[in-house]
Each structure stands twice: as structure tokens, then as C-alpha cells.
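Asks: Structure for the following, please:
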Amino acid sequence: MTTLSADATSTRRDAIDAFATIVMLGLTLTWGVNQVAIKLANIGFNPMLSMFLRSAVATLLVFLWCRYRGIRLFERDGTLWPGILAGLLFGLEFILVFFGLDYTSAARGALMLNTMPFWVLVGGHFFLGEKMSALRFGGLLLAFAGVVLVFSDNLSLPGPDALFGDVLCLVAGIAWAATIVVIKQSSLSNAGAEKTLLYQLSVSALLAIPFIPFGGPLLREVSTLATGALVFQAVFVVSFTYLVWFWLMRRYPASGLSSFTFLTPVFGVLSGGLLLGEPLTLKILLALCLIVLGLTVVNRPRRRVIPG
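Replies: Below you'll find the predicted structure:
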């Protein structure tokens, strides 16, 4: 057991308090803005170069954090091959996201990517024996109705190839869900969160390298803003917020934390409109409402049956 885990056990909370609420609002805001950061970084750099640098820097930072905390990473625990598979899926997710956001808007990309919980629901039903209730199936239908609305909205299309970018981000959501299913179903479920994250970051950094030639010139219109967006992703989003998320998961009920996930697409859509001036059409806002409602239904805690 790591030092961090030991601390977590001794300070375990039974409910979400004000501190956790404030932190989760900050995390979901950061994750929502991440699509905007990717688009801004893509303005200055080859998308695959951005992805490689982001993952490589984050790998180094998380590794140094583990060394500082005394977290063991190189024990033989049967996680190597599942870890590589999870890393490949994680890398595929971000290859699709980085390329996808070259074509579509941050708002549309955020909606497509954040269908992930619904794909986890489907994967859990077929591969993990987690039967889907009628209520959660209804939430799934609401989300897909939102996806259909996005695809039907021509007013918010940033260019002729935007639908292609939408599809890439949608498939990225499926890859994200597949990563979670692999982690749940394999020995990674018993591994430390930091070790699992390092598998994902290190493998995805290597996976990005052969795709760099397909992203065009290494440098596009390099600026302070594009460079700052790349540093923001590597240092803050991928390294800091993920570690904070794991810290929260050790201390608070997972069901309570997951209830905040609906905010990520909300912040993603709003940040695209406010920071990039993307059109927030009626269909996009309706799609957002449907996906958020679907997320709320899917993440609704199941009622406990009290014996006797």
C-alpha cells in the first residue's frame, strides 16, 4: 500500500462535502476547457506533435510525483499487457480527438467525446455483466438523440469537413469507454491509479510518434497562446487534475463524484462559444440538454434494497 493510499483510508468521507464540490467544479471546468486548449495548440503545432509533447511531459511529471510519494511502479503484478492495451486505447482516443478538433468545433467535439459514459454503459452490459436497467437505457436514448441533433445542425458547422471531425470525436468517446472497460476487467483494477495513468501516458506518447507525419508541418503559426495552451494541457490538465481526481476518488464516494460529470460537456460547449466565438445554435443547446439529461439518468444511484 502506498503512502497516499494509507492517507486516503484514514480520511475516507461518506458523503460529498463543500470542499469536494468546489474541487469537482474546478475539475469539470478544466476538462471542459480542454477541447478549447487542444484547438488553440493545434493552431501553432502539428496535432500529433502536440499530443506527443503533452503525453511525454505529463509522463515525466507523474513519474516524478510517484518517486516523491514513494509509490512503487515496477513490481510484477500482472498489469503489463493490460496496461499496454489501456495505453493504446487511450492513445487512440487522443489521436482521434486531436485530429478531430482540426476539423470540427470545440463545442461539437466536446459533445461527441462526452458520450463516453453511455458507451461504458453498453460495454459494461455486454462485457462486464453489469445489466442495463430500463431507466439507464432511457438515458442512453436521450444521449443518442442529442448526437443526432449535433449531426443535423448545419448552422454550427465550422467547415465542410466538420462532420468528419464529429465522427472522429465520437469514436474517441468509444475508445475512452473501451479503456475504462479494460481497466475494470483486468488486473489494472487492483493497481494504483498513478501506475495505470503512467501506462496510458507513456504508451500514448509512443503511439503518437508514427502519426506525426500525417499532421502536416511540425510548426504552424506558433504563438504564445498556442504554446501556453500546450503547456496548460501537459502540466495542469493531464498531470495535476488527473492526480487530484484520483485523490478525490480515494476519499469520497465514486457515485457522488460521478454525478458531476454532466458539467464537463456544459463547460466544453460554453467555453467554445465564449473563448473561441463558436456559434451556439438552438440545436447545439438542445443536444447539450439531452446529453446532460441522459448523463444525469445514467449516473443516478441505484436504490439499495434493505433486507427485512
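Asks: contacts and neighbour counts: CA atoms only from here.
Replies: Will do.
Asks: Which strands and helices lie in contact with the helix or strand hosting Phe164?
Replies: Secondary structure assignment for Phe164, by DSSP states H and E: helix 162-185. Counting contacts by 3 or more Cα pairs under 8 Å, 6 or more residues apart in numbering; DSSP states H and E, helix 162-185 is packed against helix 80-100, helix 106-113, helix 116-127.
Asks: tell me the secondary structure for Arg300?
Replies: Classification of Arg300 using DSSP: H, G, I helix; E, B strand; the rest coil returns coil.
Asks: Mind listing what's buried along the helix or strand encompassing Leu257?
Replies: Here Leu257 sits within helix 254-258, counting by DSSP H and E. Within helix 254-258, the residues that count as buried by 16 or more other Cα atoms under 10 Å are Gly256, Leu257, Ser258.
Asks: Following that helix in sequence, what is the next regular element?
Replies: helix 263-276.
Asks: Which other helices and strands does that next one contact?
Replies: Taking 3+ Cα pairs under 8 Å, 6+ apart as the contact cut, helix 263-276 packs with helix 18-44, helix 106-113, helix 282-298.
Asks: Can you check what angle separates the second one from helix 162-185?
Replies: With axes from the mean of the first three to the mean of the last three Cα atoms, to 10 degrees defining the directions, helix 106-113 sits at 40 degrees from helix 162-185.
Asks: Quick one: list the elements packing against helix 106-113.
Replies: helix 18-44, helix 80-100, helix 134-152, helix 162-185, helix 263-276, helix 282-298.
Asks: Those helices: which one's closest to Val203?
Replies: helix 80-100 (5.0 Å; Cα to Cα).
Asks: just to revisit the earlier point, contacts for the helix holding Phe164 next, please.
Replies: Contact with helix 162-185 is made by 82, 85-87, 89-90, 92-94, 96-97, 99-105, 108-110, 112-117, 119-120, 123-124, 127-128, 151, 157, 189, as judged by Cα atoms under 8 Å, 6 or more residues apart in numbering.
Asks: List only those of those residues flagged as buried.
Replies: Buried among the contacts of helix 162-185 by 16+ other Cα under 10 Å: 82, 85-87, 89-90, 92-94, 96-97, 99-105, 108-110, 112-117, 119-120, 123-124, 151, 157.
Asks: Following up with a second sequence; could you model it the same way so I can compare the two?
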Amino acid sequence: MAARRNVDGFAAGLMLVLCMIWGLQQVAIKAAAHDIVPIMQVGLRSGISASLVAIFMLLRRERFTLKDGTLLPGLVAGTLFAAEFLFVAKGLEHTSASHMAIFLYTSPVFTALGLHLKLPAERLTPRQWLGTGIAFGGIVTAFAGGFLGTAVSPETLKGDFFGILAGAAWGVTTVVIRCSTLSDAPPAKTLIYQLATACAILLAYAAATGQSGAVTMTSVAWGSLIFQAVIVSFASYLAWFWLLTRYFASRLSAFSFMTPLFGVSFGVILLHEPIDRYFAVGAALVLSGITLVSLRSAGRSRDTVPGLAGEEA
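Replies: Coordinates of the predicted model:
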């Protein structure tokens, strides 16, 4: 496998942009939910994006062969990708978006645990585990205002459980990519596996459950679908998989803690949702945790793999 680097300024800046995009996609899905049910939005955008990635590969003259050992892990990653968004859609039928944001973004914990067990180069130091814990605590704090004084019903717990499953599916997807032949595959190839598989599974699920006809193509629906297909599922995911081929996945995943904070911020700006002091404190904790996870250790790190020069955490 190719050597990975610690997160540098370029990677951190790109992850910041990606987290902003991923935070905005939740607002886009919500804005168009009355015109296109979420499961159809994700299924359609995956199909459109898969076509864009195929065109991208043709223009770059990238070969798509099934003889390089990527077919099985590609199908597994695609199935997990579909499961993640299926769990999100199901969970939102029972719990609030704030609860879903918290449990979905437990994904870095599942990623870090999986990679810690599978790859010596991805093992986190105590300081970095502390940073992960602080960042997750920041997410809980940021949304605490929405929990106080609210009784937890069985329906809410059911939705929260779907959120945890979505976070686990996302985290395991990263582990599968990092620990298989997809680790060194072209990012576009990894992405097209996920998008094409997810499109087939999600649209089939929508048809089987009678949701495929719940589509009204208004201007809001078109805008949301184009944003999700071109910017989110094509450009941002392609950039994400490119980063995974060059940097430690566990460090990159820690930045995803910022996504729900951006999501809430866009909700305040675009949907006029209220904000409280808990969010401000939580944001500070998240940024502090990410800093702990991402900063280089003094001297030689435990993440350095003998024989792979320059892989310091």
C-alpha cells in the first residue's frame, strides 16, 4: 500500500470546504423533501453522479477493469454507502435532525476503532484518542440545548438507533476502503463503485416500498438534486477519496466532526433555525479536539511504520 502522510495545511483546508458542503447537503435535502422523498433524492443523485464519474474517467482515459481485485470490496463499499443513507432516511422518520446529526457523526469513532485494530500505521496515540473524545463531546454539547427538557420516547430511541447504524456504516466503509485493494485504486473508481451500487439498491428499495412515485420536479427540487449530484456526490466525494489515498484516514475522519456544526449554521442562516450558547461552546470543543488529533507528535510517532519514512502522525 502507498505511504500515507499526516494531515497538512492543504488537506486541512480542503477538509474544511468538504465539511461545509456536506453540512449544506442536509439543508438541501430538507428543503426539497416535500417534492422528492429523501430516499429518492439520494438514489437519483447517486445515479447522476455515477454517470459524471464515468465521463470523468473517460476524459482522463482511466481504465475500469474488474481484474485488479477491487470488485468485491467495491461492491461491499457501495452496499455500506447505500445502507448509510437508508438508515438516515429511516431514522429521520422517528427522531429529530439534531439527534440524527449526533449519531451519524459517530462515524470517526467506528473508523478509528476499525483502523486501530487492522492497521498498525493508523493506531491513535492517547493524545489523539483524547482529542477524538473531546470533539465528540463538543457535538453532544452543541446540540444539548435541543435535548434539555425533552422526554425521550421509544420512537425517538428507535430513530437514534438508526442514526448509530448509519454512523457505523459510514465508518466501516472507510475501513473497507483503507484495508482493501481500493486503498490504492484511483479515487474515481472507488467512487463509481459506491455510487452505482447505491443507486441500484436505493432506487430498488424506493420502488419496493412505494416511494418511487413521490417525485415532483419543482425549481427547488431541481436545484437540490443538481447540487447534491454535481457538488456533493461527484466533486466532494471524489476529493474525499483522493485524500484517503494520500493521508491517514483516521486523522481525516476527525474533521468530519465539523460537518454537523456547519449544518446547524446553514440551518440558522437559510432556514432561520434558532441557535443557543450550547452550540458556541460545542464548536470550540470540536475545534480543540480536531487540533489534538491532527497536530504532529514531537519526535518519532507511534504511527510511524518501520520502513515507511515520513509517516509521522
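Asks: Got a TM-score for the two of them?
Replies: A TM-score of 0.78 describes the superposed chains when it is computed by TM-score structural alignment, normalised by the length of the first structure; 289 aligned residues with a Cα RMSD of 3.5 Å.
Asks: hmm, back to that, any chance of the helices and strands packed on helix 162-185 of the first structure in TSV, with distance to Ser271 of the first structure too?
Replies: TSV is the format used below for those (distance: least, Cα to Cα, whole Å):
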stretch	distance to Ser271 of the first structure
helix 80-100	17
helix 106-113	8
helix 116-127	20
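Asks: now for the ones you listed, which one comes closest to Thr21 of the first structure?
Replies: helix 116-127 (20.4 Å).
Asks: What span of the second structure is that closest one aligned with?
Replies: Under TM-score structural alignment, helix 116-127 of the first structure corresponds to residues 107-118 of the second structure.
Asks: check the fit of that stretch onto the first structure and give the mean distance.
Replies: After superposition onto the first structure, stretch 107-118 of the second structure sits on average 1.9 Å from its aligned residues (mean Cα distance after the TM-score superposition for the first structure).
Asks: what do we get in the second structure for Ala177 of the first structure?
Replies: With TM-score structural alignment as the criterion, Ala177 of the first structure pairs with Gly171.
Asks: swap that for Leu274 of the first structure, please
Replies: In the second structure, Leu274 of the first structure lands on Ile269 (TM-score structural alignment).
Asks: what sits against that match?
Replies: By Cα under 8 Å, 6+ apart, Ile269 of the second structure has no neighbours at all.
Asks: one more time with 10 Å
Replies: Gly263 (Cα atoms under 10 Å, 6 or more residues apart in numbering).
Asks: Please apply the same query to the one 10 residues further on.
Replies: Contacts of Phe279 of the second structure were listed using Cα under 10 Å, 6+ apart, and they are Gly138, Ile139, Val140, Thr141, Ala142, Phe143, Ala144, Gly145, Leu261, Val264, Ser265, Leu285.
Asks: Check the gap between it and Pro260 of the second structure for me.
Replies: 11 Å (Cα to Cα, to the nearest Å).
Asks: Residues in contact with both of these two, list them for me.
Replies: Ile139, Ala142, Phe143.
Asks: Can you tell me the SS state at Gly213 of the second structure?
Replies: Applying three-state DSSP: Gly213 of the second structure is coil.
Asks: So what does it match up with in the first structure?
Replies: Per TM-score structural alignment, Gly213 of the second structure is aligned with Leu218.
Asks: my guess is that match meets Pro47, correct?
Replies: Yes: assessed by Cα atoms under 10 Å, Leu218 of the first structure is found in contact with Pro47 at 8.5 Å.
Asks: coming back round to it: possible to save the helices and strands packed on helix 106-113 of the first structure as JSON lines with distance to Arg54 of the first structure?
Replies: Listed next are these as JSON lines, based on distance: least, Cα to Cα, whole Å:
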{"stretch": "helix 18-44", "distance to Arg54 of the first structure": "10"}
{"stretch": "helix 80-100", "distance to Arg54 of the first structure": "11"}
{"stretch": "helix 134-152", "distance to Arg54 of the first structure": "29"}
{"stretch": "helix 162-185", "distance to Arg54 of the first structure": "17"}
{"stretch": "helix 263-276", "distance to Arg54 of the first structure": "20"}
{"stretch": "helix 282-298", "distance to Arg54 of the first structure": "28"}
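Asks: so which of the ones you listed gets nearest Ala208 of the first structure?
Replies: Within those, the stretch nearest Ala208 of the first structure is helix 80-100; the backing value is 7.0 Å (Cα to Cα).
Asks: quick one, the closest one and helix 106-113 angle?
Replies: 150 degrees.
Asks: In the second structure, which residues correspond to helix 80-100 of the first structure?
Replies: Under TM-score structural alignment, helix 80-100 of the first structure corresponds to residues 71-91 of the second structure.
Asks: so how far does the matching stretch sit from its counterpart in the first structure?
Replies: Mean deviation for stretch 71-91 of the second structure: 1.4 Å (mean Cα distance after the TM-score superposition for the first structure).
Asks: rewinding a little: okay, now the match of Gly213 of the second structure: neighbour count?
Replies: Look at Leu218 of the first structure: counted by other Cα atoms under 10 Å, it has 14 neighbours.
Asks: if I look at it, how far off is Leu201 of the first structure?
Replies: 21 Å.
Asks: what does Thr264 of the first structure give?
Replies: 21 Å.
Asks: ditto for Gly215 of the first structure
Replies: 20 Å.
Asks: between the two, who's got more neighbours?
Replies: The neighbour comparison of Gly215 of the first structure against Leu201 (other Cα under 10 Å) goes to Leu201, with 28 against 16.
Asks: wait, the more buried one sits on Leu85?
Replies: No: Leu201 of the first structure lies out of contact with Leu85 (Cα under 10 Å); the separation is 11.9 Å.
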